[in-house]
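> using only what follows, build the 3D model:
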Amino acid sequence: MSQPGSASRSQRRSASSLSASSARFDAFALGVSGADNRQPVVIEIGTKLTKVGYAGEFVPRAIVRTELIDGSPTPSHLFDSDMSAEEQYRTLVKFLKQIFFRNLLTVAKDRRTVIVESVLEPTDRRHMLARALFEALDAPSILFAPSHLLATFPFAASNALVLDVGYKVLTVAKDRRTVIVESVLEPTDRRHMLARALFEALDAPSILFAPSHLLATFPFAASNALVLDVGYKEAVVIPVLEGVTVLNNWEVSSVGAKRLEQRVCELLHKFGKVVKVDGSERELNEEDDVLLEKNGILEDIVVRFCFATKMDRGLQIQAAGYNLECDIPTPPCGVRLPLGDEMLIVPGVVREWTAEVMFEFNDDEKSIPQLILDSVFRSPIDVRRTLLDSLILVGGPTAMKGFYARLKSELQRLVKFDCYASKLGSISSVKFFRLPNTSIELYASWIGGSMFGSLDVLQYRSLSREDWLNRKIVPDWTDKITEVNAARSR
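The predicted structure is shown next:
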């Protein structure tokens, strides 16, 4: 359900937050970027996809895969753990150069940079990113902004619970400030590698690393929200209260798009068939798994054909143990997809049963509804109802057909369980921030980075190239905590 934001729109900020103020809409509409009339570059690097564009725009200019194709037979993934730190850095520099020179046609050193990041972004990735931007690309400054907060900006929402599951331009990196949208879980070495690539290889003038959960609140103008970001490898829930990410109430689970693809593969091996050239059918084998992964067929099945079924059907399917021989609802029709020279038969049970992995109640690996309720359960008593009425969903899996309705039903059912009833049992209302006729779940955090990048304050929040060259360190929210504790101990 769409809802207006709070009337209070002051530009409050802390060391780890960006205010969801109405002033950002004025700046967003006018394209303000301070004394520098060149709009900053906004970058959000995800596990599978990277979104790039300019501040003040409503959609990314380009959405590309987070991998480098550089003459090798197989693409190189950014931050591949099998590569050394220096190899990761060189790959990152080449990737950023492709973004600035091919997608944006600009140089980094003349542009401010805003990086939309998760509040859980590892510090080492942050430093690697800063190193790449400052040392390789000569970026003048960087702003790291939290994605969950920025996701509320389009909805003008002061209170929300955010769940976080192109074109071409003529410019170069050194002509633009850069905004990097990052996860709060992003490793520090990746952050430093990115900064090094942008500053030293692309001459970016400045970079802002922004937490993706915080930025996700910006498009909704929400000062208070519960942001759920369902990414490729994990789902992260972080409350945003009065423009501040409440990190001690965050929840994380490995239930993401990768788990959906794994479930599709499991169900295909159990129920799927392959039609050979002669018309006969056979079971799937290990060679088929290679084709499914290489050609992106698993991802294609999840995005195009899978859906979240109604709660009553889902509970019946789970109770039956995903067994066709039990009394379960009649599945939908299947589909056929090319698999090399053969045809892959995707049964209806694969389409309907795949999404159940996100709703299976589990004490060891929490489901999406459990993540949300656990986060709200540990939140202050006066904001629990507000958070469940202010949900913001981010990430590709949240755009699955039927996901919103199923999640609402599951939350209303689980809130009555003994483990939640003591504090949440009286809450029955569940509402979401949404923009009609859009796919904002896919790039809400990027839009938040675009909005923040259009404000005058960007240049004061960013890390400049000079600072990077002097210290070679990208500060983050943990550094601020250390500084505050040190000051108190004096």
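> every contact and neighbour count from this point should use C-alpha atoms.
OK.
> residues in contact with the residue nearest to S379 when sequence neighbours are not counted?
Nearest residue to S379, sequence neighbours excluded (C-alpha to C-alpha, 6 or more residues apart in numbering): N249, at 6.5 Å. By C-alpha atoms under 8 Å, 6 or more residues apart in numbering, the contact set of N249 is 238-239, 375-376, 378-379.
> so what touches stretch 333-346?
268, 272-277, 288, 291-292, 347-349, 351.
> any of these buried? List them.
Buried subset of the contacts of stretch 333-346 (neighbour count, 16 or more other C-alpha atoms under 10 Å): 268, 272-275, 288, 292, 347-349, 351.
> returning to that earlier point: if I look at the residue nearest to S379, how far off is R24?
27 Å (C-alpha to C-alpha, to the nearest Å).
> now the second one, please; I'll put the structures next to each other:
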Amino acid sequence: MLLSAQTTTCNLTCLRWSRTEEANEVSALVLDIGTSTTRAGYAGDDIPKAVFPTTFGYTTHYSGDENNKEVRIHLGDEGVSLWRDGMEVGNPLQNGIVYDWTPVPAIINHAINRSLHCDPAEHPVLMTEPAWNTQANRERMAEILFEEFQVPAFYIANNGVLSAFAAGKGTALVIDIGKSVASVVPVSDGFVLRKGIAQSPLPPLAQTTAFTMLSNGNANVGRPGASLVPHQLIASKQPVEVNMPPSFALRPERQPGTTKTWLSWAENREVEEWINGCVGVLDQGWNDQHAAMRPPRHYEFPTGFSSVFSSERFIPGEVYFTHHHLGGGPQLPPTLPQLIHACLNATEPDLRPALLNNVVLTGGNSLLPGMADRINNELMRLAGGIQSKLKIHAPGNPSERRFAPWLGGSILASLGTFHQLWISKEEWKEHGPNIVAQRCK
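Take a look at the predicted model:
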């Protein structure tokens, strides 16, 4: 990121809350395609104007014979959540990076044309990317935007740098806990230190832990396994007492047309809702007595089944830090403390105090209650031998943490000093894909 240290460490309030004159001149768009949601908006704005699920539905329609078929992609807030006969479900990202490019143009089109109502040929586009993105992926994204959307200019920027920038920092230890990956990325003077990048598929492991826990029930408290039938398949339900079997009727007309991929998505969505409503993180590490002393949470599922969750509601959150509830094993992914330790060990000793003094916490799963305090305590333990003041930037505003990379891109693309970094359409035509690696460091 070729910006001065003074620029990268400037006070965030100087940049973020209004569209700047520079942003208006170029009318740049910022697009952040994440595993959970896609965010799109104008450079200089404080929040994206469009936020919709990246997961999409698709239906196949035949005209005449089987060789003449049309696949329709359903995007937006009602794209996958609206039940459709025979609709399958997909997501183009794995491990935080694009692996299936087929739906990507449709996602970009939905973001720019249908949500922002913009002509992409009139707006430079800044894209975000994870620190471990491949060069082939970066070039493919540039190709799509230049060749299919005819954008006048393009840039792709690293999520870690952008999250640091959103916090007003040029040097930072960025801890990002998203939907598919938890990562720790060291940033120094606006550049990612690639040898220090550490990542782990902890969020899916926490999700699977919660799914199994809910499905199996808990005989110790007299709770049967919860049926995770989504509301879209339920015709009616009757109120029942806590921990009693639910009384509900399915919509029979929807059973034949419900696909396995849609049902899997819907069941996991119910688990996500339960996580958002019940799961917490113990700030001092796992302790049975401390967990039992925390206030329980009552939760009702779409079927009408309800239960009260006590200490076990902290188990999915504990997966991020220890695996003792899972029995251990070499096949389990590294925990957050292990990621932080690996990241710090891979950086120069002289830089570690600056990183620990500028920790940035971001990502939707970082919002779990108690997560920031637990990370602070883990960092204090890990940093025992490093002479540094430990300081975590963890905004209380959920939008600032969920959308940190987008916000950093909004700030970056609105700076007058950034204009020199855009890859123009003319440069793309002259130099081809190689210009991406040369310009987007």
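> ok so, going back, could I get the buried ones among the contacts of stretch 333-346 of structure 1 as JSON lines with secondary structure?
Below are these laid out as JSON lines (DSSP: H, G, I helix; E, B strand; the rest coil):
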{"residue": "L268", "secondary structure": "helix"}
{"residue": "G272", "secondary structure": "coil"}
{"residue": "K273", "secondary structure": "strand"}
{"residue": "V274", "secondary structure": "strand"}
{"residue": "V275", "secondary structure": "strand"}
{"residue": "D288", "secondary structure": "helix"}
{"residue": "L292", "secondary structure": "helix"}
{"residue": "P347", "secondary structure": "coil"}
{"residue": "G348", "secondary structure": "helix"}
{"residue": "V349", "secondary structure": "helix"}
{"residue": "R351", "secondary structure": "helix"}
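> adding distance to S409 of structure 1, write these out as JSON lines.
Output for those, formatted as JSON lines (distance: C-alpha to C-alpha, whole Å):
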{"residue": "L268", "distance to S409 of structure 1": "28"}
{"residue": "G272", "distance to S409 of structure 1": "30"}
{"residue": "K273", "distance to S409 of structure 1": "34"}
{"residue": "V274", "distance to S409 of structure 1": "36"}
{"residue": "V275", "distance to S409 of structure 1": "39"}
{"residue": "D288", "distance to S409 of structure 1": "37"}
{"residue": "L292", "distance to S409 of structure 1": "33"}
{"residue": "P347", "distance to S409 of structure 1": "26"}
{"residue": "G348", "distance to S409 of structure 1": "23"}
{"residue": "V349", "distance to S409 of structure 1": "21"}
{"residue": "R351", "distance to S409 of structure 1": "20"}
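> and which of the contacts of stretch 333-346 of structure 1 is nearest to Q39 of structure 1?
Nearest to Q39 of structure 1 out of the contacts of stretch 333-346 of structure 1 is L292 (C-alpha to C-alpha; 40.8 Å).
> the closest one reaches D300, doesn't it?
No - using C-alpha atoms under 8 Å as the test, L292 of structure 1 is too far from D300 to be in contact (9.5 Å).
> before we move on, back to that, among the contacts of N249 of structure 1, which ones are buried?
Applying 16+ other C-alpha under 10 Å to the contacts of N249 of structure 1 flags 238-239, 375-376, 379 as buried.
> and those residues, which of them are in helices?
If you go by DSSP state H, the buried ones among the contacts of N249 of structure 1 have 375-376 in helices.
> distance to T113 of structure 1 added to the buried ones among the contacts of N249 of structure 1, as TSV?
TSV is the format used below for the buried ones among the contacts of N249 of structure 1 (distance: C-alpha to C-alpha, whole Å):
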residue	distance to T113 of structure 1
I238	24
P239	26
S375	32
V376	33
S379	33
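> between the buried ones among the contacts of N249 of structure 1, which sits nearest G425 of structure 1?
For the buried ones among the contacts of N249 of structure 1, the nearest to G425 of structure 1 is V376 (12.0 Å; C-alpha to C-alpha).
> quick one: map that closest one onto structure 2.
Applying TM-score structural alignment, one finds that V376 of structure 1 aligns to L344 in structure 2.
> V319 of structure 2 versus its match, what's the distance?
For L344 of structure 2, the distance to V319 of structure 2 - C-alpha to C-alpha - is 21 Å.
> you'd agree G395 of structure 1 is up against V227?
No - the criterion here is C-alpha under 8 Å, and G395 of structure 1 misses it with V227 at 10.6 Å.
> and for the two, which residues touch both?
Contacts common to G395 of structure 1 and V227, judged by C-alpha under 8 Å, 6+ apart, are D164.
> the more surrounded of the two?
V227 (38 against 26; other C-alpha atoms under 10 Å).
> the more buried one maps to what in structure 2?
Aligned partner of V227 of structure 1 by TM-score structural alignment: V174.
> its match: which element?
V174 of structure 2 belongs to strand 172-177 when elements are defined using DSSP states H and E.
> just how off-centre is that strand within its chain?
Mean-position distance between strand 172-177 of structure 2 and its chain equals 13 Å (C-alpha atoms, centre = their mean, to the nearest Å).
> now do that strand: everything it contacts.
160, 163-164, 182-188, 203, 354-366.
> looking at the buried ones among the contacts of N249 of structure 1, which two lie furthest apart in space?
I238 and S379, at 10.5 Å, using C-alpha to C-alpha across these.
> which residues does the nearest residue to R191 of structure 1 once chain neighbours are set aside contact?
Using C-alpha to C-alpha, 6+ apart and skipping the chain neighbours, the partner closest in space to R191 of structure 1 is R126 (1.7 Å). Contact partners of R126 of structure 1, counting by C-alpha under 8 Å, 6+ apart, are 186-195, 209, 474.
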